[in-house]
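> this is a predicted model, with the sequence first.
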Amino acid sequence: MQVIFNADDFGLTKGVTDGIIQSHTKGIVTSTSLIMNGRAVSYAVEQAKKHPSLRVGLHLVLSWGKPLRMDVDDLMNEHGYFKFTNTYNNMPTPNLEQLKSEWQAQIEAFINTELPLNHLDSHHHIHGWDPIKKITIELAKQYNVPVRYIPSLKCHREILRTDYLYTGFYGNGVRKDLFNQLKKVKTDTIEVMTHPAIVDNVLKELSSYSTKRENELDILKSIHVPDWVTLIE
């Protein structure tokens, strides 16, 4: 089985960034996803350039923080933040023209860092939301970059990074028997979503998922990779 261990939220905070770097240099994480409206983006880019073996993709955002563009009013609330949340499935369809321009801005901001763009995924997996997945497909083809597997995109294998996404290494699923769980999945290529971090005060302010990130980091640094697994980027 070929496995990608990807760390989400690179650049969210300095502690998250440092944790992801450790999970790569001392552990099994092979790639990460940079969130362009995070609090430590410049620091994350600096660290990525010091560790070129860590592949970096883009964590597209529509459901957290502020947009990069200021002319996407239909995507924002009265405080200038994205109005969409992790319950977006129950929300009205976004203004698709504004969404595409915002996501292009996020991609172009990434490209301007001069880091190679390895892949696309998104916060809360919103890139697979049915009303907007057409934009995801268009951008993947426009920038010639693979996209994180989501069931709603399974018919577009030509753009997918793997055949399956494992989301079980999260919350109560953060356990040392991770590879035993992966072995039960019948697939050839799989991405494991992870969120390692060194918890800092900024992270505590921004995310309800904090303490468990250090548990993830400890496991990702200590876990043994069995011989039936090939780590890929």
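Looks like it arrived, so ask away.

> C-alpha from now on. contacts and neighbour counts both.
OK.

> for this protein, which segments count as strands?
Remark: strands assigned in the chain by DSSP state E are 2-10, 31-34, 55-60, 120-122, 165-166, 189-194, 230-231.

> packing partners of the biggest helix by length in the chain?
Identified as the longest helix of the chain according to DSSP state H is helix 96-111. In terms of contacts (3 or more Cα pairs under 8 Å, 6 or more residues apart in numbering; DSSP states H and E), helix 96-111 is packed against strand 55-60, helix 133-142.

> could you dump these to JSON lines with distance to Tyr209?
Below are those laid out as JSON lines (distance: least, Cα to Cα, whole Å):
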{"stretch": "strand 55-60", "distance to Tyr209": "17"}
{"stretch": "helix 133-142", "distance to Tyr209": "26"}
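
> okay, those, which one's buried deepest?
strand 55-60 (a mean of 25; mean count of other Cα atoms under 10 Å).

> tell me what angle the longest helix of the chain forms with strand 55-60.
150 degrees (axes from the mean of the first three to the mean of the last three Cα atoms, to 10 degrees).

> what does helix 96-111 rub up against?
Residues outside helix 96-111 that contact it (Cα atoms under 8 Å, 6 or more residues apart in numbering): 36, 58, 60-61, 67-69, 71-72, 74-75, 117, 132, 135, 139.

> return the set of buried residues in it.
98-100, 102-107, 110 (16 or more other Cα atoms under 10 Å).

> export these to a markdown table and tack on distance to Thr194?
Putting the buried residues of helix 96-111 into a markdown table (distance: Cα to Cα, whole Å) gives the following:
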| residue | distance to Thr194 |
| --- | --- |
| Gln98 | 30 |
| Leu99 | 26 |
| Lys100 | 27 |
| Glu102 | 25 |
| Trp103 | 23 |
| Gln104 | 25 |
| Ala105 | 25 |
| Gln106 | 22 |
| Ile107 | 22 |
| Phe110 | 21 |
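
> so which of those residues comes closest to Ile150?
Closest to Ile150 out of those is Trp103 (18.0 Å), distances taken as Cα to Cα.

> any idea how far the closest one lies from Glu233?
Taken as Cα to Cα, to the nearest Å, the spacing of Trp103 relative to Glu233 amounts to 23 Å.

> also this one, for the comparison:
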Amino acid sequence: MSRIRGLIITADDFGLHPRVNEAVERAHCEGLLTSASLMVGARAAADAIERARRLPSLRVGLHLVLADGFATLNASRIPDLVNHAGRFGDAMVRDSIRFFFLPRVRSQLEQEIRAQFEAFAATSLPLDHVNTHKHFHLHPTVLSLVLKVGREFGMRAMRLPLEPDAPSGLRPWITLVKARLDHHGIVHNDHVIGMTQSGQMDEAAWIRALERLPNGVTEIYSHPAIAGEGAEPVTQSMTGYRPADELAALVSPRVAAAMHATGAVRGGFADIFSDAFRCARRMENRIGTD
């Protein structure tokens, strides 16, 4: 097994709120953040895009929202997906069944996925990666549509939500996702950290993760935000999250020292899966078998 490590450090929900956008910029300029996943239909997306354009070293990907957030298309075009305000619900089990069995719903889903890719393309930002809010691409129908539409927009990388401590019931689905990404030539991380401690990736969590960093390519993601007044969450679905602590971890000297000690190559998906990195991995694997 290769000892070379690649490390992708991502902030999800870029565009969700100005406090999130400010945290992303600070974590990239003053800390360890290498990439961010953009919600193109979110209320603060325009502010996020403006910040990303002045941060060319920040790798930006598309964070497809198909649950618990706002759609890109008008509600009248996708009435089976959103409420009158254009917002997806959070009944993901119910929606999963509808996506699979109802052609009408599936057609609207494809239209919305395409609209989000189109909105990202309109930013003129390079598409570093694609992932989904709440990891909805574990659903086979969603994944099929993302692969179909994403191919048209130059999608080259996706997040594989494979975490060592993930529930065992997810593993068969993750194995299928990996096989399909490999079949379609879509690069992906080997491991992910941030699922089981979503909203709780503070300094201590980061240091523990880095001390146990596996070989291969690992993506660590979190949800940083600047602290608001009182205990007000960025959004109600993030009640209980500690985004200010997650931001503090991304600019922590202790975390930076722990990261340096791993010897990992750090960057976005485009950097980690560059020809130079892949060549180095092949060379080390060859040496290991001699």
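Alright, I've got the coordinates. Bear in mind that the values here come from a model prediction, so they are computed numbers and not experimental data.

> still on that earlier bit, and the longest helix of structure 1, which stretch of structure 2?
Mapped onto structure 2 using TM-score structural alignment, helix 96-111 of structure 1 covers residues 106-121.

> superposed on structure 1, what's the mean shift for the matching stretch?
Stretch 106-121 of structure 2, aligned to structure 1 and superposed, deviates on average by 0.9 Å (mean Cα distance after the TM-score superposition for structure 1).

> quick one: which two of the contacts of helix 96-111 of structure 1 are the most distant?
Longest span within those, Cα to Cα: Asp74 and Leu117, 28.0 Å.

> more crowded one of those two?
Neighbour totals were compared for Asp74 of structure 1 and Leu117, and Leu117 leads with 20 against 14 (other Cα atoms under 10 Å).

> list the contacts for the equivalent of Ile9 of structure 2 over in structure 1?
Here Ile9 of structure 2 is matched to Phe5 in structure 1, going by TM-score structural alignment. Neighbour list for Phe5 of structure 1: 28-31, 191-194, 231, 233 [criterion: Cα under 8 Å, 6+ apart].

> quick one, helices of structure 2?
18-30, 45-53, 92-101, 103-122, 140-152, 171-183, 203-211, 243-250, 253-262, 269-272, 275-289.

> please identify the deepest-packed of the strands of structure 1.
strand 31-34 (a mean of 27).

> pretty sure Leu178 of structure 1 contacts Phe169?
Yes - judged on Cα atoms under 8 Å, Leu178 of structure 1 makes contact with Phe169 at a distance of 7.3 Å.

> identify all contacting residues around stretch 184-191 of structure 1.
Residues from elsewhere that reach stretch 184-191 of structure 1, judged by Cα under 8 Å, 6+ apart: 1-6, 162-166.

> ditto for stretch 201-213 of structure 1
12-13, 15-16, 170-171, 174, 195-199.

> my read is that Val251 of structure 2 contacts Val24, right?
No - between Val251 of structure 2 and Val24 there is no contact under Cα under 8 Å: 10.8 Å.

> the more surrounded of the two?
Val24 (33 against 19).

> which ones are touching Pro79 of structure 2?
Pro79 of structure 2 neighbours (Cα under 8 Å, 6+ apart): none.

> 10 Å instead, please
By Cα atoms under 10 Å, 6 or more residues apart in numbering, the contact list for Pro79 of structure 2 reads 86, 105, 108.

> what about structure 1, which of the residues you listed hold up?
Retained in structure 1 by both residues aligned by TM-score structural alignment, their matches' Cα atoms under 10 Å are the following of the contacts of Pro79 of structure 2: 86, 105, 108.

> would CSV of these with distance to Leu176 of structure 2 be doable?
Formatted as CSV, the kept ones among the contacts of Pro79 of structure 2 follow (distance: Cα to Cα, whole Å):
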residue, distance to Leu176 of structure 2
Gly86, 31
Val105, 23
Gln108, 24
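
> closest one of the residues you listed to Val93 of structure 2?
Distance to Val93 of structure 2 across the kept ones among the contacts of Pro79 of structure 2 (Cα to Cα) is lowest for Val105, with 14.4 Å.

> Ile49 of structure 2 -> structure 1?
Match for Ile49 of structure 2 (TM-score structural alignment): Val45.

> what do you get for Gly267 of structure 2?
In structure 1, Gly267 of structure 2 lands on Ile232 (TM-score structural alignment).

> again, but for Ile186 of structure 2
Going residue by residue (TM-score structural alignment), Ile186 of structure 2 aligns to Ile159.

> quick one: that match from Ile150 of structure 1, how far?
11 Å.

> cool, and Phe10 of structure 1?
20 Å.

> Ser207 of structure 1 now?
Ser207 of structure 1 is 23 Å from Ile150 of structure 1, by Cα to Cα.

> and those two? Which one has more around it.
Ile150 (19 against 9).

> how many residues are close by the closest residue to the more buried one other than its chain neighbours?
Once flanking residues are discounted, Ile150 of structure 1 sits nearest to Gly128: 5.9 Å by Cα to Cα, 6 or more residues apart in numbering. Gly128 of structure 1 sits with 23 neighbouring residues when counted by other Cα under 10 Å.

> ok, the counterpart of Gly128 of structure 1 in structure 2 - contacts?
In structure 2, the residue paired with Gly128 of structure 1 is Leu138, using TM-score structural alignment. Residues in contact with Leu138 of structure 2 (Cα under 10 Å, 6+ apart) are 132, 160-161, 170, 173-178.

> now render those residues as a markdown table, adding distance to Tyr241 of structure 2.
Listed next are the contacts of Leu138 of structure 2 as a markdown table, based on distance: Cα to Cα, whole Å:
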| residue | distance to Tyr241 of structure 2 |
| --- | --- |
| Thr132 | 19 |
| Leu160 | 23 |
| Pro161 | 20 |
| Leu170 | 23 |
| Trp173 | 26 |
| Ile174 | 25 |
| Thr175 | 29 |
| Leu176 | 30 |
| Val177 | 28 |
| Lys178 | 29 |
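
> what subset of those is buried?
Neighbour counting over those (16+ other Cα under 10 Å) leaves 132, 160-161, 173-174, 177-178 as the buried ones.

> what's the angle from the longest helix of structure 1 to helix 133-142?
Going by the same axes, to 10 degrees, helix 96-111 of structure 1 makes 40 degrees with helix 133-142.

> quick check: angle from helix 96-111 of structure 1 to helix 41-50?
50 degrees.

> out of the kept ones among the contacts of Pro79 of structure 2, which one sits closest to Ala256 of structure 2?
For those, the minimum distance to Ala256 of structure 2 (Cα to Cα) is 40.6 Å, reached by Gly86.
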